[in-house]
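Participant: What shape does this take:
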Amino acid sequence: MSVHVIFEPTKCQGYANCLIEAPEIWDFDEENNRAVLRLTEPDDALRSKAEASARCCPAQAIRLEERTP
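Facilitator: Here you go, the predicted model:
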């Protein structure tokens, strides 16, 4: 099973906790003060980082969805 990252940019408040937890998955747009999702389908090696980035978002702008192949 793989994980799919769902990001709602309008909810993002620019804390950048996701970027701190998973810089492989996230970037930050300083002009708009919000996170940018770079990788919607992280591989298994990044799964725990994707989970951490969703867990640490105070605005709850990130959620994960399980995908079956």
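
Participant: CA atoms for contacts and neighbours, from now on please.
Facilitator: Noted.

Participant: what about the longest helix in the chain?
Facilitator: Assignment by DSSP state H gives helix 47-55 as the longest helix of the chain.

Participant: structure for this one too, so we can compare:
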Amino acid sequence: MSLLITDECINCDVCEPECPNNAIAQGEEIYEIDPNLCTQCVGHYDEPQCQQVCPVDCILIDPAHPETQEELHQKYLVITGKA
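Facilitator: This is a model prediction of the structure:
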């Protein structure tokens, strides 16, 4: 599954530079995660880096975009050009 940022986001700017897939960008009011680019850091790290640095724990699994670990890995391969 991709991740999503809830409205508890305080726009602290720490998550965006941590994303290896450039899936996080400033939205109209809070940061947003592009589900087409989010791999939960599969292929890059053992844990999602944005969740690790978020001071308010507002980055959660997005139930609207279910994906298996294998699907996340395949997305990583496509995004990085290793497919």
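
Participant: Run through the neighbouring helices and strands of the longest helix of structure 1.
Facilitator: Contact analysis of helix 47-55 of structure 1 by 3 or more CA pairs under 8 Å, 6 or more residues apart in numbering; DSSP states H and E lists helix 17-21, strand 62-67 as its packing neighbours.

Participant: go again using 10 Å as the cut-off
Facilitator: Packing partners of helix 47-55 of structure 1 (3 or more CA pairs under 10 Å, 6 or more residues apart in numbering; DSSP states H and E): strand 2-7, helix 17-21, strand 62-67.

Participant: what comes up buried for the last one?
Facilitator: If I follow you right, that is strand 62-67 of structure 1. Under the neighbour-count criterion of 16 or more other CA atoms under 10 Å, strand 62-67 of structure 1 has 62-64 buried.

Participant: among the helices and strands packed on helix 47-55 of structure 1, which is nearest Glu51 of structure 1?
Facilitator: Closest of these to Glu51 of structure 1 is strand 62-67, at 7.2 Å (criterion: CA to CA).

Participant: Helix, strand, or coil at Gln74 of structure 2?
Facilitator: Judged by DSSP: H, G, I helix; E, B strand; the rest coil, the three-state class of Gln74 of structure 2 is helix.

Participant: How many residues are close by it?
Facilitator: Gln74 of structure 2: 17 surrounding residues under other CA atoms under 10 Å.

Participant: Residue in structure 1 paired with it?
Facilitator: Aligned by TM-score structural alignment, Gln74 of structure 2 pairs with nothing in structure 1.

Participant: any idea how far Gln74 of structure 2 lies from Cys58 of structure 2?
Facilitator: Distance of Gln74 of structure 2 to Cys58 of structure 2, computed by CA to CA, to the nearest Å: 26 Å.
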